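Q: coordinates only, sequence not included:
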């Protein structure tokens, strides 16, 4: 298995960040197999969604409706409402495994691998790409 960790700057507000280009760079020269993407953080996740058409903003809005950043959360360190960020990985998993064919991601036409980070307290995230040849 080949693996690499990349650092992604997410900034100080909730964001959906497309990681597809980084994943494709990691897979350059790979054959067939599986790409596993993992975010080793308690307040971030990964989603396979369409980007650029408003779906990324829609996802953040839906998460905010489902998990409001208010004072209802028992987990209270960090920014107000930060407890909801710790619940996020139960809804948006911190990992994804995708097929790779001939060194290329086998994504659908409009699919992208996206880091979902609602936590403005962390400006950078680590993402681990691992390739298992098949």
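A: In hand now; what should we look at? This is a predicted model, so every value here is computed, not measured.
Q: contacts and neighbour counts: CA atoms only from here.
A: Fine.
Q: in which helix or strand would I find residue 126?
A: Assigned by DSSP states H and E, residue 126 belongs to strand 124-133.
Q: And that strand, what does it pack against?
A: Here strand 124-133 is seen to pack against strand 2-9, helix 20-27, strand 33-38 when contacts are counted using 3 or more CA pairs under 8 Å, 6 or more residues apart in numbering; DSSP states H and E.
Q: take a look at this one as well, against the first:
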């Protein structure tokens, strides 16, 4: 591989994309907060039989989102929710309010987080870091059923 000013890129694998799998994950959230969906996605990737490639994760909602975050200390999630509350307070003077006071802040929070993620698959496993997990973030106050679409592609 080519070296540049940031160093040499180590090649992990190369080859054609020969396989693809798609699935749907329904996540029942308890209300505002983080729901760890790492194990479900890892299971999907394993069952797909894809050894090396990419896993795409997409949340089909505008008031819930996805993130890759630390999975060791739950205080991180508490602090992240506090930061989101500061960024998009529940009871600000929003014009859109027909779905309740938690809806517009939820849209803002989704806009600044992610509705989709892509994670490398190496050796048949998600190539997450040691302390990383994949979370669905529920931005609404009450429980919801959220749909997450999964695609694994590679060889």
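A: Done, it's in. As the structure is a computational prediction, the values presented were derived from the model and not from experiment.
Q: What does the TM-score come to for these two?
A: TM-score of the superposed chains, computed with TM-score structural alignment, normalised by the length of the first structure, equals 0.92; 133 aligned residues with a CA RMSD of 1.4 Å.
Q: picking that back up, show me what the strand holding residue 126 of the first structure is in contact with.
A: Here strand 124-133 of the first structure makes contact (CA atoms under 8 Å, 6 or more residues apart in numbering) with 1-11, 23, 26-27, 30-41.
Q: quick revisit: between the helices and strands packed on strand 124-133 of the first structure, which gets nearest to residue 56 of the first structure?
A: Distances from residue 56 of the first structure to each of those were compared by CA to CA, and the smallest falls on helix 20-27, at 13.9 Å.
Q: And stretch 111-128 of the second structure, end to end?
A: With CA to CA, to the nearest Å as the measure, the first residue of stretch 111-128 of the second structure is 23 Å from its last.
Q: what's the answer for stretch 25-35 of the first structure, then?
A: The straight-line separation of the ends of stretch 25-35 of the first structure (CA to CA) is 12 Å.
Q: ok so, going back, distance to residue 113 of the first structure added to the helices and strands packed on strand 124-133 of the first structure, as JSON lines?
A: Output for those, formatted as JSON lines (distance: least, CA to CA, whole Å):
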{"stretch": "strand 2-9", "distance to residue 113 of the first structure": "13"}
{"stretch": "helix 20-27", "distance to residue 113 of the first structure": "5"}
{"stretch": "strand 33-38", "distance to residue 113 of the first structure": "9"}
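Q: which residues of the second structure fall in strands?
A: With DSSP state E applied, the second structure shows strands at 3-4, 7-8, 19-29, 33-36, 53-59, 64-70, 116-122, 125-126, 132-138, 144-154, listed in chain order.
Q: out of these, nearest to residue 94 of the second structure?
A: Among the strands of the second structure, strand 64-70 comes nearest to residue 94 of the second structure, with 18.3 Å by CA to CA.
Q: average gap between the closest one and the first structure?
A: Averaged over the aligned pairs, strand 64-70 of the second structure sits 0.8 Å from the first structure after superposition, using mean CA distance after the TM-score superposition for the first structure.
Q: need the contact list for the equivalent of residue 66 of the second structure over in the first structure.
A: Under the alignment defined by TM-score structural alignment, residue 66 of the second structure corresponds to residue 46 in the first structure. Contact partners of residue 46 of the first structure, counting by CA under 8 Å, 6+ apart, are 38, 39, 92, 93, 94, 95, 96, 113, 114, 115, 116.
Q: my read: the third one touches residue 43, true?
A: No: under the criterion of CA atoms under 8 Å, residue 92 of the first structure is not in contact with residue 43, lying 9.8 Å apart.
Q: The two: which has the busier surroundings?
A: When residue 92 of the first structure and residue 43 are compared for neighbours, residue 43 comes out ahead with 23 against 17, by other CA atoms under 10 Å.
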